[in-house]
Each structure stands twice: as structure tokens, then as C-alpha cells.
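K.L.:
Dropping the sequence and predicted coords here.
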Amino acid sequence: MAEMTLPKALAELAALEDPKMRAANEKRGDDHGINLSRMRALAKRVKIDQPLAHELWATGETPARLLALLICKPREFTADELDAMLRETAAPKVNDWFVNYVAKKTPLAEELRRRWFEDADPTVAAAAWSLTTDRVVKKPEGLDLERLLDLIERDLKDAPARLQWSMNESLAQIGIHHPEHRARALEIGERLQVLADYPTPPGCTSPFAPLWIGEMVRRQER
């Protein structure tokens, strides 16, 4: 295909806008009206393009930033660039894709995890906890899991929603993957009751840590 320029990319994104989709997304805090499968199809046609990704991000527009996250090269961002980008991810889907498609994929992930862990901005701290969960599951060596549980026990109940969700995920994954800490993880979850009443569709696993841990452990033991 011909080279994708910023004006062409923005025009294609505009053509994908659907008012009904926007109304549904706005209920979740996302200011765009694009079916994400169509967004991914567009990204597949554009292919990886770091310069264009920078231009798209600089627009500040949610659809453009989502496309940028699909076509960028995570390893080509500096730590300071990634820090600045994270602090601009107000829209939930932009934040989700940034953390999962960029922050977790960069070789700087551990440096950023440490940098962000005690940040006063809950969005930044939430990203640090997401990166921590990744390590809890994939590379726990060197993590102080008891200290993580101490922090979760202290802060989970009153944490802002995005941070609470990330900390709760760490709590559950510690309980699932580290049997020596399972009893404490379950006790913390039962006592704090965070997400205990979260509406969970039939066939899906509840994010309430004790139920989540129990279900995943049962699957492991089958």
C-alpha cells in the first residue's frame, strides 16, 4: 500500500467512527466510536511505523493514540518518553493498551516498574502494579512477595479504582502462583472484600481475589 501519512491515517480513523459505538464506549469512559476489530485491521494494513506512531500520539486524540499503540515499536521509546505517555493515558482503553502493548513489551519494563511504583499519581502507580503482576507470574525471582502483600493489605481497600484493580490482580496472582503465600492472600481478600460484589457474567471468573484464586488453583489441579 502507499505510504500512510498522518492526514490519511486520521481520515481513515474518522471513516470508522460509529455514533452507536461511541455512545457505548463513552459509558466506559472511552471517547471514541471505533470498533476495535476494525482498528486492528487498519493497523495491520499500516504495519509497524514508529514515526507515524509519534505523530498520531501527538494529536492527543484517543482513536489516533490507539492506532499509535498498535503500530509503534516499544523498544524505541526512551524511559522518559514512556513516562510522559503514561501520564497522558486518561482514557481507559488507551491506558490498557499502553500498559499491555508497550510498557510490558519494552526492555525498560523493570526500570519503569521501579520508577513508577511509589508514584503519587494513581494511574502511574497502577501501571507499576500491572508490571509487578507480570513479574509475579513470569519472573518472581527477586520480588519481596511478603512486602507486596503488606502494601496490598494496607492500601487496597481505599485505592482509586484503576489502582485498586491492578493491586487486586497482584493479590490474586500471588495466591494463584505462589502456594506458600496463598493462605495469606486468601485471608486478605476475604477480610477486605474488594470487588466481592463485582457483577460477573455466567461462565466468567470473578475478580474477587478469593474466588479468582480458588478457581485458578482448581484448574491447575485438574
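P.N.:
Ah, there it is.

K.L.:
contacts and neighbour counts: CA atoms only from here.
P.N.:
Noted.

K.L.:
need the helices for the chain, in chain order.
P.N.:
With helices called from DSSP state H, the chain shows them at 6-15, 19-26, 36-46, 50-58, 62-71, 79-86, 92-97, 109-116, 122-138, 145-155, 161-177, 182-192, 209-221.

K.L.:
Just the buried residues of the third one, please?
P.N.:
I take that to be helix 36-46. 39, 42-43, 46 (16 or more other Cα atoms under 10 Å).

K.L.:
Return the distance of the spatially most central residue of the chain relative to Ala103.
P.N.:
Closest to where the C-alpha atoms of the chain average out (Cα atoms, centre = their mean) is Asp96, at 3.5 Å. Here Asp96 is placed at a distance of 10 Å from Ala103 (Cα to Cα, to the nearest Å).

K.L.:
Could you do Ala41 as well?
P.N.:
22 Å.

K.L.:
Looking at the buried residues of helix 36-46, which one is closest to Arg184?
P.N.:
For these, the minimum distance to Arg184 (Cα to Cα) is 42.2 Å, reached by Met39.

K.L.:
From Thr62, how far out is the closest one?
P.N.:
From Met39 to Thr62 the distance is 12 Å (Cα to Cα).

K.L.:
try this one side by side with the last:
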Amino acid sequence: MDFETVMQELENLGKERTKKIYISNGAHEPLFGVATGAMKPMAKKIKINQPLAEKLYSTGNYDAMYFAGIIADPKAMTESDYDRWIDGAYFYMLSDYVVAVTLSESDIAQDVADKWIASGDELKMSAGWSCYCWLLGNRSDHEFSESKISTMLDMVKNMIHHSPERTKSAMNNFLYTVGVSFLPLHEKAVTTAKEVGIVEVKRDKKKSSFLNAYENIQKEIDRDRLGFKRKYVRC
């Protein structure tokens, strides 16, 4: 399938209701409003196609950018490719669910995520923390430095309440993910989550969200889901 065919197919799959939901979450034109599940048949046909992914991502069309993440070749992308993608990610559904997810399947994931976390830019920081969530929820515990993840838990404790809104959300998710999916630091994550308490995330034109990583970790403990790992990161 070539670029024009994919764009036409995405347009055909668009739904006005889905488009409104995406816009209410921060997406803007151009977009068609394609449900992510509706992209699967097309993704199966194309499989991996990095040149096509690059072309789709550069359109600025939300649905095309999302689909680009599904067919991208994470290991073929360089650090500058990821930087270009994060620069084009204008809201959190792109930064955290397209760019961070794609990055998490690459060999340079932690190095790039570390730089983004240190950047001071809201969506880069959010993508960096989110990337670690995808990594910790999928890869074996021994692939991570325990002391590094421990230091990151301390960063969350000290910085979460003063961080930008989207970054707060991703940091809170990191706390939860370490508590559930990274067994060596489960206890520390639980203690840290308790100390952090409730995190308020303010949102444009919507009510604030109140996040509680401690409660959510407890729910997973009750469900006997400690040590949970995803088989796949990308859909």
C-alpha cells in the first residue's frame, strides 16, 4: 500500500464522534477520527515500513501520525529521528502513545528517554517517563539498573507536585508501573507512592484529575498481578 492509499483508507475509516473525542483531548486539524482498533487490518497488510511511516508522520495529521507509530521500525530509527518525532508531537496522545511507545522498542530507548526527562520541556519529559513505563511493563527486570530506577523514584517524590501537568501524569504512571512491574523496587515504590499522595493534574476547560498511585498499586496487589509484564508494547 502506498502513501495515497493509506491516507484515503484512513479518511474512509474516520468517524465524526471519534474525531470530537480526540479534539477534546488536545488533537487539532488535520485529523479524520479513526479508532485505533480500526487500523489493525491495514497494519497487518503493511507490517513494518519505515519510509512510509516517515511520510505519514510528517503530514501533521493525527491519525496518520498514530498509524506511522504502528508501522515504524523502531530499531532503524536514530536518536535524531526520535528527536524529530518528539518535536512534531504536539500533544500527549502523540508524545506518550506514539513516540514513547515506538522508542520503547528500540535499543537506545533509555538513553533518549533520559535526555528527554532532563529537558525541562513538558511533552518531552512526559514522553521520557512514559517510555520507561512501556519498558518496565514489557522487559525483564534484569535489563534495568536498580540504582537508576531507585534514583528516578526519588526524582518523582521530589519533583512531581511542581512539574508541568502532563509530566505529572506520566511520573505518576511511572510510580505505579515500578510498583507493579519492577519487583526489585516494589516496596520502595509503594512507600514513595504513599509519600507522594494524591496528585492533581489540571486540564484545559475540564475538571482536574486526581491521581493516586498508591491506591492503584494496592488494587493490582489485590488482583495478584504483581510482576505483570505485557507481551507486546505496540498494538
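P.N.:
It's in. Predicted, not measured: the structure shown is a model, and the values here were computed from it.

K.L.:
Of the buried residues of helix 36-46 of structure 1, which is the nearest to Leu211 of structure 1?
P.N.:
Met39 (34.2 Å).

K.L.:
So that closest one versus Leu66 of structure 1, what's the distance?
P.N.:
8 Å.

K.L.:
and if you look at Thr78 of structure 1?
P.N.:
Where Leu66 of structure 1 is concerned, Thr78 of structure 1 sits at a distance of 19 Å (Cα to Cα).

K.L.:
Compare those two and say which is more crowded by neighbours.
P.N.:
Just comparing Thr78 of structure 1 and Leu66: by other Cα atoms under 10 Å the higher neighbour count belongs to Leu66, 24 against 12.

K.L.:
Just list the residues touching the more buried one, thanks.
P.N.:
By Cα atoms under 8 Å, 6 or more residues apart in numbering, Leu66 of structure 1 lies in contact with 93-94, 97.

K.L.:
can you do 7 Å?
P.N.:
Contact analysis of Leu66 of structure 1 by Cα atoms under 7 Å, 6 or more residues apart in numbering lists Val94.

K.L.:
Could you measure from it over to Pro107 of structure 1?
P.N.:
21 Å.

K.L.:
that older thread, got any residues that touch both of Asp96 and Ala103 of structure 1?
P.N.:
Overlap of the contact sets of Asp96 of structure 1 and Ala103 (by Cα under 7 Å, 6+ apart) is empty.

K.L.:
Looking for the alignment partner of Leu143 of structure 1 in structure 2.
P.N.:
If you follow Leu143 of structure 1 across to structure 2 using TM-score structural alignment, you land on Ser147.

K.L.:
Repeat that for Glu61 of structure 1.
P.N.:
The alignment partner of Glu61 of structure 1 in structure 2, by TM-score structural alignment, is Asn61.

K.L.:
same thing with Gly29 of structure 1?
P.N.:
Gly29 of structure 1 maps onto Gly26 in structure 2, by TM-score structural alignment.
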